[in-house]
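Novice: Sequence plus the predicted model coming up.
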Amino acid sequence: MIQALRGTRDILPEEVGYWQLIEATVKEILGRAVYQEIRAPIFEQTDLFERGIGEATDVVGKEMYTFKDRGDRSLTLRPEGTAGVVRAYISNKLHAQGGVQRLWYTGPMFRYERPQAGRQRQFHQVGLELLGSDAPRADVEVIALATDILQTLGLKNLELDINSVGDNSDRANYREALVSYFEPYKDDLDRDSQARLTGNPLRILDSKDPQTQKIAQNAPKIIEHLSTESKKHFDTVLQLLTDLNIKYQINHCLVRGLDYYTHTAFEIKSDDLGAQATVCGGGRYDGLVGELGGPQTQAVGWAIGMERLVLLLQKLRSNPVNNPDLYIVSRGEVAEAQSLILAQKLRSAGLSVELDLSGSGLGKQFKRADRSGAVACLVLGDAEAENQTVNLKWLASGEQQAIAQADLLAMSRELESKETFGQKASLTDLLKTKIAKLKD
């Protein structure tokens, strides 16, 4: 039997409800902020990620899925979303439209890592990119939107860690200070950090090795090496967060793992899993568009890991089950044919309808109707089919009533026009009220 590859997993129907809830929440909240969805390819030229992310990063050096195609071109499955969105922004000349571009995306990413809970080699992210503004307000807007999404989904124990990594000049000065500090401790650092000392010393601050973390506690802080302009930007971001009542803590070791970050870097963490876990990470990247061949464009964005967020939701709330409004039971050749027609008409009118296709006895079909979670069951026999009626059975009370199929369809069409986002449950309530009036 062929098994799924290590680091990949099947997302089964019993779990998909959580994914759909996240996607619907993101679409709703970002839509209200006028962010437009963009869909980029899942593989790109390898050079895009080497230039954009940085050759000295772990992502490029150790984790990318890179291969040659039949044209001997080096291609890579995308390890993150920002570089591809920026490439699309440049390739399609979105910058020529002027002003600010607000974009969001969702989809699979690929990194060769050790699989663990909430982290797979094929993983999924939802993210946004705000391109064309250097204002501190832009930084705070995207942080506020991420906070809105996570809180709307039910996460309460959230913690915002924030830092500034300055501009390129600030970082160059800071790199020298870090190298000078860590050099005497070189033999005490973990192996990865020893290699980073000459290539990417800021990443030493992000090490998970306990001994390296202990040494890094007394390392110089980048905030001490910020220019006046960079410090002003960071102070304004912090003040705006305070104005929005978004609590934060400055984390001097937070540098994020990708080379393109400038100024604001942040992570939103949750301890709802028992151990603190990062669910959202992002920051400003003012040089990336220019680095990839576009005009100099300031930008800021973030990404949320879907797998880790689903784990949190599974602990915090029950599965958002997509129960049908109606379940159709039928018995008899004519009734079974008509039940299919009725089901399609009701679905077209906006109702969620499950049609029993088993052909088994009515008793077994009624048991499946009870398990379906539907509010009501429609029962058709050949007599009802001939009279163009249906018996409607309220599954909670067992009460039944006969109703003309034409009346049922007319009510469904009327109710469809009243349905709005997030009010699916009210549709069934309105249907019950309409049928009760018809009965009276």
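Specialist: Here it is on my side, so go on. Numbers count the residues shown, from 1 in each chain.
Novice: switch to C-alpha atoms for all contacts and neighbour counts from now on
Specialist: Fine.
Novice: what helix or strand is residue 274 on?
Specialist: Residue 274 belongs to no helix or strand when assigned by DSSP states H and E.
Novice: and if you look at the one 4 residues further on?
Specialist: Remark: residue 278 resides in strand 277-284, with elements defined by DSSP H and E.
Novice: Give the other helices and strands that that strand contacts.
Specialist: helix 136-152, strand 262-270, strand 299-305 (3 or more Cα pairs under 8 Å, 6 or more residues apart in numbering; DSSP states H and E).
Novice: Against that first model, consider the following:
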Amino acid sequence: MAFNIPRGTQDLLPGVSEQWQWVESVAREVSRKYNYQEIRTPIFETTEIFQRSVGDSTDIVQKEMYTFQDRGGRHLSLRPEGTASVARSFVENKMHGNVTQPVKMYYIGPMFRYERPESGRMRQFHQFGVEAIGSDDPAIDVETIALAMDFYKACGLDNLKLVLNSLGDKEVRKNHRKALVAHFSDRIDEFCSDCQGRLETNPLRILDCKVDRNHELVQSAPSIQEYLNETSVQYFDKVKQLLEDIGISYVVDPNLVRGLDYYTNTAFEIMLDEPEFGAITTLTGGGRYEGLIEEFGGPKTSGIGFGLSIERVLMALEARNKLPEVGSSLDVFVVAVGEKENDKATTLLHDLRQAGISCDKDYAGKKMKAQFKSADRVNASRVIVIGEQELESGIVNVKNMESGEQEQVSFEHLVAHLTSLI
């Protein structure tokens, strides 16, 4: 019987996993520069956490979550996104009481959504995300956007396009919601069943529908910009001014909406303009949220964040021939033929590893020539040959595989010698 990987997942094999590690290291370094610290939350949470935060009316909750009952009858779900778990942890661990606010955190890890697998969209995907919780300052919005832009640039991606919108505060969203319901009600039967269900629960999601995006009523729907109050306008103007001050260009798109219910005020997406492919690829999206912390029993606290797909970063790098060359290499490969020689090689490997030197040997009984080929395949910097003569004399040849130069070193001084070189 053949066993295959579940649909919508992938194995990250050696040679590929190193590229992922590199992207993750870039994310950690950029986060460090912005003073964001890592948080690690469970892969599964109580289902209600996502129902409350992401929203009952969203496709994520209605169609895409992996939900199950444990043996105690509790309803649990694999996390479909990262913000809800971070917000839950913020409240549960009373981080709102921290002296330093906002609390700035980042996460890296797998998320799960039951979607139709396609290029750049998997059922198990991986996100790098940040959350800054505990400040109403527009400057933290700009900092979050700048962090995302810096991350992509550090990965080697340029030609980025930042798209902004303001979703207003709760009062704005309430008034806009009424206008949308009035706009769509008489002809809602012309829309898909999902949109018909969204009319009363979350009509803003109709504007983001993939099925009906070209419907004339979607094109003529009232813009949330028409309902922004003075406070929301001032906030958005400040965000735009600060972006201009630090040299980040942007485009305002009144039709930009985020798919999660908790967003207010600033919403943004970052796209990669690929003229050679004739497409603009969305890399990430995020925005400010209010009311989420209160949903989990915390005090009135706002936050802002984003989540981006590591898979999409690697796809974009591959499309531009900018995947990092991060192949593995070895400091030392030990070539040995014969039982006593292999015993000595095993002892030597242990001593070298204790000194912090990466090393390996043949375990398949290959002949010497084949062992040298193995050393080439693992990109070993140096090769040590242990034969009968070396055991008798106590001196080995150390070959520099790049230059071809060899030097003789005694077993007694070998570890210290290689440590000084490597």
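Specialist: Ah, there it is. If you're wondering where the values come from, they're calculated on a predicted model, not measured in any experiment.
Novice: TM value for the aligned chains?
Specialist: With the length set by TM-score structural alignment, normalised by the length of structure 2, the two chains reach a TM-score of 0.92; 416 aligned residues with a Cα RMSD of 2.1 Å.
Novice: can you map out the strands along the stretch 101-250 of structure 1?
Specialist: Ranges of strands in the stretch 101-250 of structure 1, per DSSP state E, counting those that start in this stretch, are 101-110, 122-131, 158-164, 249-250.
Novice: Make TSV out of these and add mean neighbour count and distance to residue 211 of structure 1.
Specialist: Below are the strands of the stretch 101-250 of structure 1 laid out as TSV (neighbours: other Cα atoms under 10 Å; distance: least, Cα to Cα, whole Å):
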stretch	mean neighbour count	distance to residue 211 of structure 1
strand 101-110	20	30
strand 122-131	22	30
strand 158-164	22	22
strand 249-250	13	22
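Novice: Could you dump these into a markdown table and include distance to residue 202 of structure 1?
Specialist: Below are those laid out as a markdown table (distance: least, Cα to Cα, whole Å):
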| stretch | distance to residue 202 of structure 1 |
| --- | --- |
| strand 101-110 | 24 |
| strand 122-131 | 24 |
| strand 158-164 | 12 |
| strand 249-250 | 16 |
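Novice: Out of these, which is closest to residue 52 of structure 1?
Specialist: Among the strands of the stretch 101-250 of structure 1, strand 122-131 comes nearest to residue 52 of structure 1, with 14.8 Å by Cα to Cα.
Novice: Which stretch of structure 2 lines up against that closest one?
Specialist: Alignment of strand 122-131 of structure 1 against structure 2: residues 124-133, by TM-score structural alignment.
Novice: gap between that stretch and the chain center?
Specialist: Stretch 124-133 of structure 2 sits 6 Å away from the centroid of its parent chain (Cα atoms, centre = their mean, to the nearest Å).
Novice: circling back to that earlier point, for the helices and strands packed on strand 277-284 of structure 1, which one ends up most surrounded?
Specialist: strand 299-305 (a mean of 25; mean count of other Cα atoms under 10 Å).
Novice: returning to that earlier point: where does the strand holding residue 278 of structure 1 end up in structure 2?
Specialist: With TM-score structural alignment as the criterion, strand 277-284 of structure 1 aligns to 281-288.
Novice: ditto for stretch 149-168 of structure 1
Specialist: With TM-score structural alignment as the criterion, stretch 149-168 of structure 1 aligns to 151-170.
Novice: do the same with stretch 299-307 of structure 1
Specialist: By TM-score structural alignment, stretch 299-307 of structure 1 lines up with residues 303-311 in structure 2.
Novice: And the matching stretch against structure 1, how far off on average?
Specialist: With mean Cα distance after the TM-score superposition for structure 1, stretch 303-311 of structure 2 departs from structure 1 by a mean of 1.0 Å once superposed.
Novice: Contacts for that stretch next, please.
Specialist: With contact meaning Cα atoms under 8 Å, 6 or more residues apart in numbering, stretch 303-311 of structure 2 is reached by 20, 23, 81-83, 120, 125-136, 140-141, 144, 283-290.
Novice: Over to stretch 99-115 of structure 1?
Specialist: 6-7, 30, 34-39, 42, 59, 62-65, 77-81, 94-95, 120-133.
Novice: After superposing, tell me the mean distance of the longest helix seen in structure 1 to structure 2.
Specialist: In structure 1, taking DSSP state H as the definition, the longest helix is helix 13-32. By mean Cα distance after the TM-score superposition for structure 1, the fitted helix 13-32 of structure 1 averages 1.2 Å away from its aligned residues in structure 2.
Novice: quick check: angle from that helix to strand 122-131?
Specialist: 0 degrees (axes from the mean of the first three to the mean of the last three Cα atoms, to 10 degrees).
Novice: chain center to helix 13-32 of structure 1, what's the gap?
Specialist: On Cα atoms, centre = their mean, the centre of helix 13-32 of structure 1 falls 8 Å from that of its chain.
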